[in-house]
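Undergrad: sequence unknown, structure follows:
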C-alpha cells in the first residue's frame, strides 16, 4: 500500500542539485516501491484530463530555458503503461469525468525533475496526466476522489506543482521564506492537517497573501487532486518544508 503525494517541484535546476530537499526526495523514494506511478503535472494543461497512453519509453521534455547546459543532457527514460492508463481512464469516466489519450508526449520537467531523485533507475511505469487550471479546487478534489483506492493496488499518485510559486518575486540565493510566503504555507498546512476542506476550497478569499503566493493556479491546484485521491480516514502529513529563492516552496504532503 502506498499513499498519495503532493510534491513541490521547484525550479528545473532542482534536478542537478544536492541539497536538503533533493536528499529528502531520494529518501522518500526509498520508502515506497510502487508498481506504477500516476503523475498529475502542472506543466501540462488541457480542458479535460489527458492521459499518456504508451508502453514504450518517454522522451524527456526540456520545457524551460536559460539553465545550465548539463540540465539539457539529462534523460529520464521511464516507460508508460497502457494497462494502468486504461484503468485510470475507466475510473475517471465512471465518475462522469471525460478524458482523452496522448500517445506522443514525453515527460515534462514537472514529472522528471521529481522522479529523477525519487526513482533514479527510471524502472517504474509512469502515466502522466494533464490538469485544467481553470477548474475549481472542489472539482480538482473530485478528480482525485475518482482515483481513491489506487494506493491499495500499489499505484502511487503524485501531484507535482507548488504551494507558493511566485516567479516574479524571487530573491536569488535566498534559502529562507519571505514572510508572506511562510504565512501562506502556515495557513495551508494548518487547514490540511485539520481536514478543513471548505476553507481550503475557498483559499483565494481566506488564506493570507493568496494572490501573492498563487498568482496563477496551475501549480497550486494539483494539491487538491492529491488530497482527494488519498485515504479518507488517514491523517494528512507535511513530510518536508524548505524554500528556494524566498518564494518557491519545497513542501511535500502525504495523503
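TA: Received, thanks. From a predicted model like this one, the values you see are computed outputs, not experimental measurements.

Undergrad: okay, CA-based contacts and neighbour counts for the rest of this
TA: OK.

Undergrad: contacting residues for residue 91?
TA: 146, 147 (C-alpha atoms under 8 Å, 6 or more residues apart in numbering).

Undergrad: actually residue 155, not the one I wrote
TA: 2, 34, 35, 36, 37, 38.

Undergrad: So among the residues you listed, which ones count as buried?
TA: Using 16 or more other C-alpha atoms under 10 Å as the burial test, the contacts of residue 155 include 2, 34, 36, 37, 38 as buried.

Undergrad: quick check, nearest of those residues to residue 26?
TA: Nearest to residue 26 among the buried ones among the contacts of residue 155, counting by C-alpha to C-alpha, is residue 34 at 14.6 Å.

Undergrad: pretty sure the closest one is touching residue 154, no?
TA: Yes: between residue 34 and residue 154 there is a contact at 5.0 Å, judged by C-alpha atoms under 8 Å.

Undergrad: Put this next to the previous one:
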C-alpha cells in the first residue's frame, strides 16, 4: 500500500477510458483507492497534459468545478459526463506560494477554469463521488523537462499536508500512428516504454529529464512533450534518493501505440 507520502503519474490514455469497460486501465483506476492509498486526501493537485500555458498557472475555483469536454467526435455519452468536484482555492494559493519561493516568479491564477479530461477522466474512476477538492496546475510546453521536475520539487511539502499529487499524461502519446487494434504493440512504443520503466525503477531521474537525448524513439513516442511533462512534476514531488524510488503500478496498452503505464 502507498499513501499520501507518494506521488503518482497516471497515463490517462483516451477520454473513452471514462466509459470503455474493456480497458484494463479503467479497472486499475477504479481500484486505486483501495489498492494504493492508506488514507484519504483532503485535496488533490492534478498536473494535466491538457492545460498548456506560458507561465505556471493554477485554477482557483471557489464552487463546484465545471467539466470541460475538450475533445471532438467522441461518443455522445462522453459529453453528458459531469464531474463537479469542489475547487481548491486554498490549495491553489499554497501551490503559487511554494513555486514563487522556489524561484518561479510568475505564477498565475485562473478563477474560472474547470477540470479538463486529463483531470476528470481518471478522477471520476478514482473518486466517483466528486467530493474531494481539486486544483489543477498547467504545463509549459516551451520549457523543458527539468523545469517541470523543479516545479515538482517545490511542491513536495504539500504531501505532508494531506494533498494527493497526480501527474496525468501518457507514457507514450503519438496519435498520428495510433490504430484501432488492441492485440499488438508497435515495436518503437514498446522500446520507449521499457526504457522508461527501467529508468524510473533504477532511479535514473536525470536520464528521464533528458529523455529526448537518452531514450530510444523519444520523438516518435512524444512528438510534443505535453503528455510527458506531468511525469516530471510527479517525479520531482516524490523527493530525492530512496524517497523517490519508483514503482510500476499499472502497465497495459490500447490502440497499438498508447501505453497506460503508471507509476
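TA: Looks like it came in fine. The structure displayed is predicted, hence computed values, not measured ones.

Undergrad: TM value for the aligned chains?
TA: The pair, once superposed, lands on a TM-score of 0.96 when counted by TM-score structural alignment, normalised by the length of the first structure; 253 aligned residues with a C-alpha RMSD of 1.2 Å.

Undergrad: In strands, which of the contacts of residue 155 of the first structure fall?
TA: 36, 37, 38 (DSSP state E).

Undergrad: Closest one to residue 74 of the first structure out of those, please.
TA: The closest of these, once distances to residue 74 of the first structure are taken by C-alpha to C-alpha, is residue 37, at 20.1 Å.

Undergrad: who's in contact with the counterpart of residue 116 of the first structure in the second structure?
TA: Using TM-score structural alignment, the partner of residue 116 of the first structure in the second structure is residue 124. Shown in contact with residue 124 of the second structure (C-alpha under 8 Å, 6+ apart): 18, 83, 130.

Undergrad: Where in the first structure does stretch 218-236 of the second structure align, residue-wise?
TA: Against the first structure, stretch 218-236 of the second structure falls on residues 210-228 (TM-score structural alignment).

Undergrad: Please spell out which residues along the matching stretch are buried.
TA: 210-215, 217-228.

Undergrad: Repeat that for stretch 191-201 of the second structure.
TA: Neighbour-count burial for stretch 191-201 of the second structure [16+ other C-alpha under 10 Å]: 191, 192, 193, 195, 196, 197, 199, 200, 201.

Undergrad: Kindly report the same for stretch 79-95 of the second structure.
TA: 81, 82, 83, 84, 85, 86, 87, 88, 89, 91, 92, 95.

Undergrad: Where in the first structure does the helix ranked longest in the second structure fall?
TA: Longest helix in the second structure, counting residues (DSSP state H): helix 187-201. Using TM-score structural alignment, helix 187-201 of the second structure lines up with residues 179-193 of the first structure.

Undergrad: and the matching stretch, how far from the chain's centre?
TA: Centroid separation for stretch 179-193 of the first structure versus its chain: 18 Å, with C-alpha atoms, centre = their mean, to the nearest Å.

Undergrad: Quick one: average offset of it versus the second structure, please.
TA: By mean C-alpha distance after the TM-score superposition for the first structure, the fitted stretch 179-193 of the first structure averages 0.7 Å away from its aligned residues in the second structure.

Undergrad: Name the surrounding residues that touch that stretch.
TA: Contacts of stretch 179-193 of the first structure (C-alpha under 8 Å, 6+ apart): 163-164, 197, 199-200, 207-210, 212-213, 235-238, 246-247, 249.

Undergrad: quick revisit: I'd like the contacts of residue 155 of the first structure as JSON lines, with distance to residue 135 of the first structure appended.
TA: Converted to JSON lines, the contacts of residue 155 of the first structure look like this (distance: C-alpha to C-alpha, whole Å):
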{"residue": "2", "distance to residue 135 of the first structure": "27"}
{"residue": "34", "distance to residue 135 of the first structure": "29"}
{"residue": "35", "distance to residue 135 of the first structure": "30"}
{"residue": "36", "distance to residue 135 of the first structure": "26"}
{"residue": "37", "distance to residue 135 of the first structure": "23"}
{"residue": "38", "distance to residue 135 of the first structure": "20"}
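
Undergrad: Counting by contacts, list what the host helix or strand of residue 234 of the second structure packs against.
TA: Using DSSP states H and E, residue 234 of the second structure maps to helix 229-237. Where contact means 3 or more C-alpha pairs under 8 Å, 6 or more residues apart in numbering; DSSP states H and E, helix 229-237 of the second structure is packed against strand 8-11, strand 43-52, helix 145-155, strand 163-169, helix 205-209.

Undergrad: mean shift between it and the first structure?
TA: Mean for helix 229-237 of the second structure is 0.6 Å (mean C-alpha distance after the TM-score superposition for the first structure).

Undergrad: what's the counterpart of residue 59 of the second structure in the first structure?
TA: Residue 59 of the second structure maps onto residue 52 in the first structure, by TM-score structural alignment.

Undergrad: Surely its match and residue 107 touch.
TA: No: the pair residue 52 of the first structure and residue 107 fails to qualify as a contact (C-alpha under 8 Å) at a distance of 9.2 Å.

Undergrad: Show me whatever sits in contact with both of these two.
TA: residue 128.

Undergrad: before we move on, back to that, kindly reformat the buried ones among the contacts of residue 155 of the first structure as a markdown table containing distance to residue 22 of the first structure.
TA: Below are these laid out as a markdown table (distance: C-alpha to C-alpha, whole Å):
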| residue | distance to residue 22 of the first structure |
| --- | --- |
| 2 | 20 |
| 34 | 20 |
| 36 | 21 |
| 37 | 19 |
| 38 | 21 |
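
Undergrad: The second structure: which residue goes with residue 77 of the first structure?
TA: Per TM-score structural alignment, residue 77 of the first structure is aligned with residue 84.

Undergrad: Good, wrapping up.
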